[in-house]
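Novice: What follows is a protein structure lacking sequence information:
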């Protein structure tokens, strides 16, 4: 006869062993940012969703910038399996493949007016995700990518004094993003300097640079730019949309169960919406605090910025399209999408923007 006590004990032991085995899968994600950043706050929320959806069989551990490798080496580290995951913006890897710029930060809205919401529509329903999944093979890395945080539009940036025209702007040593976005600034004569987010404030304090952009009111205020500069310009074209994403080593991803893979997919899709919702409110609160409590002055961007920067952006896009077949395919997909979606979206948003500005003017 079976001894029920031994059977129960054996079942408990097996369950504990299974639970222990399930909990052994840890996805370590090294970020390009410190753990105090807004982006990492949202990444942590993504990690909680993954753990909940998998019942704890897959957990996410976030490592700060420099924990394993330097920020510029994250993609290579994930490719080699030194760390299971990385978190950055895909345009950071434009040196590996120029098409990365079209997924991370399509300069000037890909030249066709795509904002963060329109980009998300293209990504989810206009063929963008299928092209994104091909990017890693085109780049030659053993990586599975997940887009997590579409943000935008980004502010033009912070200045020590008002700029009345592009001639004033060209006198400033300006922190700009890497890749095609920064190159377009250089093309119109702005002395553009690329550097990591944590290096910007020290560079401003030392006078290494005169002006800077990073993102938006909340992340900018976390870095403390308001301590040095007081003139803030919200309207810019350089990053109408910018996407932070996660990269997982291909072998680690292949080792996951179907449930765990589906959890990553579902959690990343939820993150796309959560990050936009989070940022709108957080940026609103931060802008109110900056202007009311820190002496920050909102300025209007000079009109000649838009014409000069857009011309440089379109030239850069065309040159890259002429020289790289995959870039041309992705950009054509974005343009085809924009031909259908942007006339509706831009028209609808114009009315809403006018109404919103009228409300904002009553609060001045």
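Specialist: Thanks, I have the structure now. Source: prediction; values computed, not measured. Numbers count the residues shown, from 1 in each chain.
Novice: CA atoms for contacts and neighbours, from now on please.
Specialist: Noted.
Novice: Buried residues, stretch 45-53. List them.
Specialist: Neighbour-count burial for stretch 45-53 flags 46-47, 49-51, 53 (criterion: 16 or more other C-alpha atoms under 10 Å).
Novice: Would you mind checking which of those is nearest to residue 158?
Specialist: residue 46 (30.5 Å; C-alpha to C-alpha).
Novice: Find the helix or strand that that closest one is a member of.
Specialist: helix 38-53 (DSSP states H and E).
Novice: Contacts for that helix next, please.
Specialist: Defining contact as C-alpha atoms under 8 Å, 6 or more residues apart in numbering, one finds that helix 38-53 is touched by 31, 33-35, 57-62, 148-149, 218-219, 260, 263-264, 267-268, 271, 275.
Novice: Can you give the distance from that helix to the centre of its chain?
Specialist: 15 Å (C-alpha atoms, centre = their mean, to the nearest Å).
Novice: Hmm, residue 220 and residue 37 touching each other?
Specialist: No. Under the criterion of C-alpha atoms under 8 Å, residue 37 makes no contact with residue 220, lying 9.8 Å away.
Novice: what ranges do the strands span in this structure?
Specialist: Along the chain, the segments classed as strands by DSSP state E run 25-31, 58-63, 85-89, 143-151, 157-159, 174-175, 192-193, 211-212, 231-233, 242-249, 297-299.
Novice: Second structure follows, compare the two:
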């Protein structure tokens, strides 16, 4: 008996072992060739997954944290487990306002955060993420990012203007935000002048110029300030997030919409060196998962807010009223003045605003000219269900 052949073949990530045993048997002076066994064994090469630690700027109890969880689950499934996003709540490694710096330095691999949190570094954070945006809604703003040059400006801002080693993906759209919760009725612009009003970011600046006594407070301090009379009014987001904070237990008068954040995008930031090391397939998966998460999140956000406002009115007895137009128009007027000032002082800010105006100047008139007003068919079917007074 002798072995006539043995051969091994390596294909891609799998090892295929082909074992052919040919046996020659002496029988009656003749050799008879008999194939005893032919077997293929597949051995899968073990691939260690890549794990990225991504910290959010908010706690797990905040609805927006679900956006990061959704993204993480999509990445793992789309990559077949080759890329794992380990999502961490706000404060797990670094404070919320330090996420971009920590990502750039490699302290964490990525962050789920708000551009407005680093407004002190550059006022271009306002048009890049929120603000009146010249009549554009969430879909239009997305179009500006991906069809109007916004995504390139976003990378330029982080990498060249701020010198951060970061890539960014818009991932969590929200808005329009409400004007907020008030202790007394507001019917005209004069009714808000002098009020002690908690509001964030560009809204704080604009209403301050209008004559409101504006105050910036973190979320955890808003309700105690309202209870002590330190505040006369406050905004947070609106809908579900306001219910989660508990405004309905203190005030029953709610005005919407605001004009300070008609649409807002939070972003996913990843250390650029880490991102570049992933290879084009995993990079494409991150971008695709971020895009899908953004749109799925938007529909979830709208549904949750619809349910939340129904709960406000039907269960908590909240009086939801329309913000007087005079307040919204004055906001736009003062906002435009601030934009001119900022653009004169910052060439990059001016570049972003010019890009947005160019895109909005194409899309918004088109929609105003050809799309039916949302309330046309809406009121035909649901006018009796409108809770706004």
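Specialist: Nice, thanks for sending it over. Model, not experiment: these values are computed from the prediction.
Novice: What does the TM-score come to for these two?
Specialist: Superposed pair, TM-score by TM-score structural alignment, normalised by the length of the first structure: 0.90. Supporting alignment: 354 aligned residues with a C-alpha RMSD of 2.4 Å.
Novice: Just the buried ones from the contacts of helix 38-53 of the first structure?
Specialist: 31, 33-35, 57-60, 62, 148-149, 218-219, 260, 263-264, 267-268, 271, 275.
Novice: What segments of the stretch 201-350 of the first structure are helices?
Specialist: 217-223, 250-254, 258-293, 303-323, 325-362 (DSSP state H, counting those that start in this stretch).
Novice: I'd like to know which of those helices is closest to residue 129 of the first structure.
Specialist: helix 325-362 (10.5 Å).
Novice: buried stuff in that closest one?
Specialist: 326-328, 330-331, 333-335, 337-338, 341-342, 345-346.
Novice: Same question for stretch 125-135 of the first structure.
Specialist: 126, 128-129, 131-132, 135.
Novice: Next: stretch 196-214 of the first structure.
Specialist: 197, 200-201, 203-204, 209-214.
Novice: burial measure for the residue in the second structure that residue 261 of the first structure lines up against, as a count.
Specialist: When the second structure is aligned by TM-score structural alignment, residue 261 of the first structure is paired with residue 283. Residue 283 of the second structure: 14 surrounding residues under other C-alpha atoms under 10 Å.
Novice: what's residue 283 of the second structure in contact with, if anything?
Specialist: Going by C-alpha under 8 Å, 6+ apart, the list of residues near residue 283 of the second structure reads 275-276.
Novice: how close does it sit to residue 273 of the second structure?
Specialist: Taking C-alpha to C-alpha, to the nearest Å as the measure, residue 283 of the second structure falls 12 Å from residue 273 of the second structure.
Novice: Kindly report the same for residue 82 of the second structure.
Specialist: Counting by C-alpha to C-alpha, the gap from residue 82 of the second structure to residue 273 of the second structure is 18 Å.
Novice: How about residue 187 of the first structure: what's its closest non-neighbour residue?
Specialist: Spatial nearest neighbour of residue 187 of the first structure, chain neighbours left out: residue 312 (6.4 Å); criterion: C-alpha to C-alpha, 6 or more residues apart in numbering.
Novice: My read is that that neighbour contacts residue 188, right?
Specialist: Yes. Using C-alpha under 8 Å, residue 312 of the first structure makes contact with residue 188 at a distance of 6.8 Å.
Novice: who has more neighbours, the two?
Specialist: More neighbours surround residue 312 than the other of residue 312 of the first structure and residue 188, with 21 against 16 (other C-alpha under 10 Å).
Novice: quick one: contacts for the counterpart of the more buried one in the second structure?
Specialist: Using TM-score structural alignment, the partner of residue 312 of the first structure in the second structure is residue 334. Contacts for residue 334 of the second structure (C-alpha under 8 Å, 6+ apart) come out as 206, 209-210.
Novice: In the second structure, what sits opposite residue 101 of the first structure in the alignment?
Specialist: Aligned against the second structure by TM-score structural alignment, residue 101 of the first structure finds its counterpart in residue 126.
Novice: got it, and residue 356 of the first structure?
Specialist: Using TM-score structural alignment, the partner of residue 356 of the first structure in the second structure is residue 378.
Novice: what do you get for residue 208 of the first structure?
Specialist: In the second structure, the residue matched to residue 208 of the first structure (TM-score structural alignment) is residue 230.
Novice: The residue nearest to its match when sequence neighbours are not counted: what's it in contact with?
Specialist: Using C-alpha to C-alpha, 6+ apart and skipping the chain neighbours, the partner closest in space to residue 230 of the second structure is residue 196 (7.3 Å). Applying C-alpha under 8 Å, 6+ apart, we find residue 196 of the second structure in contact with 212-215, 230-233.
Novice: Which position in the first structure pairs with residue 196 of the second structure?
Specialist: In the first structure, residue 196 of the second structure lands on residue 173 (TM-score structural alignment).
Novice: What's the separation between that match and residue 220 of the first structure?
Specialist: Taking C-alpha to C-alpha, one finds residue 173 of the first structure at 18 Å from residue 220 of the first structure.
Novice: Repeat that for residue 232 of the first structure.
Specialist: 10 Å.
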